[in-house]
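# got a structure for you, letters missing:
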């Protein structure tokens, strides 16, 4: 396994300063060598040139020693297999294990996480951001929005949509609709909210009877005897039946205590009770629920629900400013204000965040440690060396420059002591 190539920007930023400093350090070493040769050749002209020669000679030694030390971290100097060189490539696996142990001992222990999270007020920070999002770092908000949008668009929509729709279906199928409907019906009857429903049913029955009275007339005519049809009494009988039914419906609508209406309410009360406590009735309600969910029309509705939710999320994250200006933004700002004002709510949320972080550490800490160790072990040694050198190479070249200057000053001091004594 090799590391993915660096992006052009990420690759050029660390490489250019490191290369420039390497040229400076090497140039100083070459300059000290030239200065040493020049001073040695002209040392007979004046005693002071001996100080220049001593400075240059010691500077060359210091520069070469630091060049060897810096180079030995990443590769064999001059390609020679000198012992204890190319330290990073040879010890790549040990470095990965050490890094993993460092993460485990300092960050991924539940006690450490709990102690550090105890002083973090995540709820207050979230409240300040939600209450005044414009006061925060706009780049952070925009970057997070782009990241969420890219993730939503990059994920396999068929699989993701199938997972979401499957989860919705499972949740709907898990609902015990019988007791739920029974409790709702019982509560409605207890508060008298079923009366308008009953009135609506009676009104619907009256209008249906009025619109379909010809069906009753035809039925009476077909079943009446020849004598009744010959004398026209069948028509009178049909009118009497229709008028009687309409008077009955009118009395039921006008009188809340009508006997038939009370019987209907008794039936509704029994239905509410059966839905809550009768297993057979609950099974029938569950069967109706499943038939509704299996209906293609319901499946199309769930599909549309997911697409609308996904489209809304994409619109919101692509334009966070617009989203924060609408009802969602107002709700989030109110939530932010509540988080800042309600100390008890902050305590609850912070406790939840702390427990979640500790729980995640306890459950996945060892997995993260193994992931770091195994990932470093799988990296290509050359790539790791190149990236580390690019990351810290500029500072390492300063070590060479400082070694050259310090070595020269030490050589100058020693020459001065030797001359004076």
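Perfect, I can see it now. Bear in mind that the values here come from a model prediction, so they are computed numbers and not experimental data.
# going by C-alpha atoms from here, please, whenever you check contacts or count neighbours.
Noted.
# tally up the residues packed near residue 383, please.
15 (other CA atoms under 10 Å).
# apologies, that question was intended for residue 59.
Neighbour tally, residue 59, other CA under 10 Å: 30.
# next one: whichever helix or strand it is part of to chain centre, how far?
Per DSSP states H and E: residue 59 is located in helix 49-74. Centroid displacement of helix 49-74 relative to its chain, using CA atoms, centre = their mean, to the nearest Å, is 53 Å.
# what do you get for stretch 93-103?
For stretch 93-103, the distance to the chain centre is 28 Å (CA atoms, centre = their mean).
# also stretch 304-322?
15 Å.
# can you tell me the closest non-neighbouring residue to residue 85?
residue 72 (4.4 Å; CA to CA, 6 or more residues apart in numbering).
# residues contacting the spatially closest residue to residue 316 that is not a sequence neighbour?
Nearest residue to residue 316, sequence neighbours excluded (CA to CA, 6+ apart): residue 323, at 5.2 Å. Applying CA atoms under 8 Å, 6 or more residues apart in numbering to residue 323 gives the contacts 315, 316, 317, 329.
# what's the strand or helix carrying the first one in contact with?
What it means is residue 315. Element membership for residue 315 (DSSP H and E) is helix 296-318. Here helix 296-318 makes contact (CA under 8 Å, 6+ apart) with 145-146, 148-149, 152, 161, 164-165, 168, 292-293, 322-323.
# next one for the comparison:
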């Protein structure tokens, strides 16, 4: 549709140009008719005023011809005659392109001009006011979601998955697990966070012992000699069960129980071994290698991109997703902050100015070269036609003004001559 609109607009300009050419030519033809009529009338004894009219019409024709020549010479050779210094635009289009390029570079793409314009525009304040409106923040989020969906769709799954596998595997394999785990465990022990885990284990151990009397009895009976009487096994089992239950309760209820302190000492020693003891570090590395080689872990890594991709696409597609809502809220709050926070506005405006200055300083020659290079690629006659479509209609007024001004000048000159001679 933009192409059809452009063609229709060009055709409209062409029709308006043709109409103005007809009007300007009509003034020339009208002046010629008046000149012929009053010339004949004057030579056949017409009244005195015929000379004045004839002189005005004659000068009007001269002005009309002169301005027609001047206007036509800009775009083509008048009457097809290759008169020097005509068809200026087709012949000089490369120089015009370079001059236009230099003009734009000096007057528009200079750092002071761009910086002053951007500072006066108060971009941060305008952007902040625009973003602070809910509908605009939702629009920004929707556009960002479209970009994300497009980017995800463009990426090839096999290549992304290969990168993820290589990156994850390489980083995990290269990094020793022992020292970081030791430091983490050491930090947990220092702030006492492990005690909740120990409490949970002690509680579960006591509950298990309390509810598994039969299991204890069966174990005693199984381990007892075959010649041992059953009632003796029962007494021993009950005694062992009571001792185990009492021990489990003591560990559960006494925070300073020796077993608890032993656990703390073991964990502290283990944290140190993970960081400094080579044998322990080597055993952790062996466990790491076995873990990474496990089929389930490999399958999890291979499915990582597919899972992540599905989550991203679902969140980006659904306007009511938590991700979209959070992004919209963040955009709105950022816009409100830019409106209220003068320091932030000044910082954003400074970033914009600095970025524009960097682009102008670094890329202004390339930008202006685009103008001159584009003009150089244009065909001469086609360039002339395009420019004439844009400004040719206004140039026809030069021809009309030339006819009128020429007629007035001719009338004044003829009148002065008559007065002086008469």
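Ah, there it is. Owing to the predicted nature of the structure, the values given are computational and were not obtained by experimental measurement.
# of the contacts of residue 323 of structure 1, buried ones?
316, 317, 329 (16 or more other CA atoms under 10 Å).
# which of those lies closest to residue 368 of structure 1?
residue 317 (29.7 Å; CA to CA).
# tell me which stretches of the stretch 101-250 of structure 2 form helices.
With DSSP state H, counting those that start in this stretch as the criterion, the stretch 101-250 of structure 2 has helices at 111-121, 123-131, 134-154, 157-174, 178-191, 194-210, 213-223, 230-253.
# please identify the deepest-packed of those.
Among those, helix 123-131 has the highest mean neighbour count (mean count of other CA atoms under 10 Å), at a mean of 19.
# what packs against that one?
Applying 3 or more CA pairs under 8 Å, 6 or more residues apart in numbering; DSSP states H and E, we find helix 123-131 of structure 2 packed against helix 322-340, helix 342-377.
# tell me which of these is the most buried.
helix 322-340 comes out most buried of those by mean count of other CA under 10 Å, with a mean of 19.
# for that one, what is the distance to the chain centroid?
Worked out by CA atoms, centre = their mean, helix 322-340 of structure 2 lies 18 Å from the chain centre.
# what of stretch 133-146 of structure 2?
How far stretch 133-146 of structure 2 lies from its chain's middle: 13 Å, per CA atoms, centre = their mean.
# quick one: residues in contact with it.
130, 131, 316, 317, 319, 324, 327, 328, 329, 331, 332.
# got the buried residues for the helix holding residue 315 of structure 1?
In helix 296-318 of structure 1, counting by 16+ other CA under 10 Å, buried: 302, 306, 310, 314, 316, 317, 318.
# could you dump those residues into TSV with distance to residue 407 of structure 1 added?
Output for the buried residues of helix 296-318 of structure 1, formatted as TSV (distance: CA to CA, whole Å):
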residue	distance to residue 407 of structure 1
302	76
306	71
310	66
314	62
316	62
317	58
318	58
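# same for the helix ranked longest in structure 1, what does it pack against?
Assignment by DSSP state H gives helix 381-420 as the longest helix of structure 1. Contact partners of helix 381-420 of structure 1 among helices and strands, from 3+ CA pairs under 8 Å, 6+ apart: helix 8-41, helix 49-74, helix 87-90.
# how much does the shortest one stray from structure 2?
If you overlay the two and look at helix 87-90 of structure 1, the average distance to its match in structure 2 is 2.0 Å (mean CA distance after the TM-score superposition for structure 1).
# against which helices or strands is that helix packed?
Helix 87-90 of structure 1 sits against helix 49-74, helix 381-420, with contacts defined as 3+ CA pairs under 8 Å, 6+ apart.
# out of those, which is closest to residue 102 of structure 1?
helix 381-420 (18.3 Å).
# tell me roughly how far that closest one lies from structure 2 on average.
Averaged out, helix 381-420 of structure 1 is 2.6 Å away (mean CA distance after the TM-score superposition for structure 1).
# which parts of that helix are buried?
Buried, per 16+ other CA under 10 Å, within helix 381-420 of structure 1: 381, 384-385, 387, 389-391, 393-412, 414-415.
# same deal with stretch 86-96 of structure 1?
Buried positions in stretch 86-96 of structure 1, judged by neighbour count with 16+ other CA under 10 Å: 86, 87, 88, 89, 92, 93, 95, 96.
# that stretch: how far from the chain's middle?
On CA atoms, centre = their mean, the centre of stretch 86-96 of structure 1 falls 35 Å from the chain's centre.
# likewise for stretch 155-175 of structure 2?
That offset, for stretch 155-175 of structure 2, works out to 27 Å (CA atoms, centre = their mean).
# what's next to it, contact-wise?
For stretch 155-175 of structure 2, contacts defined as CA under 8 Å, 6+ apart pick out 289, 301, 302, 304, 305, 306.
# got CSV for the residues you listed, with distance to residue 42 of structure 2 too?
Formatted as CSV, these follow (distance: CA to CA, whole Å):
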residue, distance to residue 42 of structure 2
289, 118
301, 106
302, 104
304, 102
305, 98
306, 98
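# ok, those residues vs residue 181 of structure 2, which is closest?
The nearest member of the contacts of stretch 155-175 of structure 2 to residue 181 of structure 2, counting by CA to CA, is residue 289 at 15.7 Å.
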